[in-house]
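In: Predicted model follows, preceded by the sequence.
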Amino acid sequence: MDQEPGTHEEIQAFAATFGTSFPLFAKADVVGSTAQPVFQYLTAHLGDPKWNFTKYLVGRDGHPFKRYGPKTPPLSLEDDIESLLVAPRAKL
């Protein structure tokens, strides 16, 4: 999709200008035949991301639970996260 034209190093440097103090993942494909395996798994179950900042929630059993759009505030996932945390653990 090439939405981010920079290299991994350029992206890291750009993020640093905003004072980021958390680790960033390396640039990776999230759709198509070159998508990283985790995104192949998530999109097979929940569909492709709508745009940047699409969020995927996965239960502690490893099963994809829900996809949220880019404009969904992260704090609005709280109820879903809490419901997954109280759900019984699946037997593996």
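Out: Received, thanks.

In: okay, CA-based contacts and neighbour counts for the rest of this
Out: OK.

In: where along this protein do the helices fall?
Out: Remark: helices assigned in the chain by DSSP state H are 8-16, 37-46, 78-86.

In: which one of those is the most hemmed in?
Out: Comparing these by mean neighbour count (mean count of other Cα atoms under 10 Å), helix 37-46 ranks first with a mean of 16.

In: From the contact counts, what lies against that helix?
Out: Packing partners of helix 37-46 (3 or more Cα pairs under 8 Å, 6 or more residues apart in numbering; DSSP states H and E): strand 64-68.

In: The structure to be compared is supplied as follows:
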Amino acid sequence: MTVYDFTVQTADGKEISLNKYEGEVLLIVNTASKCGFSPQLKELQMLHDTYKDKGFTILGFPSDQFMNQEFADIQDTLDFCQTNYGVNFPIYAKTKVKGEDSHPLFSFLTGSKKGFFTNEIKWNFTKFLINRQGYVVKRYAPQTKPFKIAKDLEDLL
């Protein structure tokens, strides 16, 4: 099984298959607009801009499972990310990333690469680096700044 086997919901409510990203290097991030880590969106966008022409895409999945740090309306989330951080990488619908109701994609991600203290996602801005074959190669803690991922990313490109 790979990330390409999953479907996700776009911000406008459509179901799409992640196989549309087949052959690309991905960074999948659970985001939250009102989180202390949300300034990472700027660095994430810079990574995206730097490497997108080499087959790299960031996929953002807003979640409000951690102290309700996401807007109720997805349009507010999209506006916040674009206005404050210039985000133009894909932001998907609000997604459950932990617990019994977690989206199957996030169950797969956390099952593929364990966290330091727990298998579950423990906070917003947990990041998963995916190789061109669709496998998780590395998991990063929320406090890991996106620029620190660049070396690992370059190795995959």
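Out: Arrived safely, thanks for sending. All of these numbers come straight from a predicted model, not from anything done at the bench.

In: of all the helices of the first structure, which lies closest to Asn52 of the first structure?
Out: Nearest to Asn52 of the first structure among the helices of the first structure is helix 37-46 (13.4 Å), distances taken as Cα to Cα.

In: which residues of the second structure fall in strands?
Out: Chain-ordered strands for the second structure, with DSSP state E as the definition, fall at 7-9, 15-17, 25-31, 56-62, 127-130, 136-140.

In: so the fifth one aligns onto which residues of the first structure?
Out: Translated: strand 127-130 of the second structure. Counting by TM-score structural alignment, strand 127-130 of the second structure falls onto residues 55-58 of the first structure.

In: can you list the residues that contact the matching stretch?
Out: With contacts defined as Cα atoms under 8 Å, 6 or more residues apart in numbering, stretch 55-58 of the first structure is touched by 42, 49, 64-70, 81.

In: circling back to that earlier point, tabulate the strands of the second structure in JSON lines, adding columns for distance to Lys94 of the second structure and mean neighbour count.
Out: JSON lines is the format used below for the strands of the second structure (distance: least, Cα to Cα, whole Å; neighbours: other Cα atoms under 10 Å):
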{"stretch": "strand 7-9", "distance to Lys94 of the second structure": "8", "mean neighbour count": "17"}
{"stretch": "strand 15-17", "distance to Lys94 of the second structure": "13", "mean neighbour count": "13"}
{"stretch": "strand 25-31", "distance to Lys94 of the second structure": "9", "mean neighbour count": "25"}
{"stretch": "strand 56-62", "distance to Lys94 of the second structure": "5", "mean neighbour count": "24"}
{"stretch": "strand 127-130", "distance to Lys94 of the second structure": "16", "mean neighbour count": "25"}
{"stretch": "strand 136-140", "distance to Lys94 of the second structure": "21", "mean neighbour count": "19"}
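
In: and of these, who's closest to Leu44 of the second structure?
Out: Taking Cα to Cα, strand 56-62 is the member of the strands of the second structure nearest to Leu44 of the second structure, at 7.6 Å.

In: In the first structure, what stretch matches that closest one?
Out: With TM-score structural alignment applied, strand 56-62 of the second structure matches no range in the first structure.

In: Any idea which residue is closest to the centre of the second structure?
Out: Nearest residue to the geometric centre of the second structure (Cα atoms, centre = their mean): Val29, 1.9 Å.
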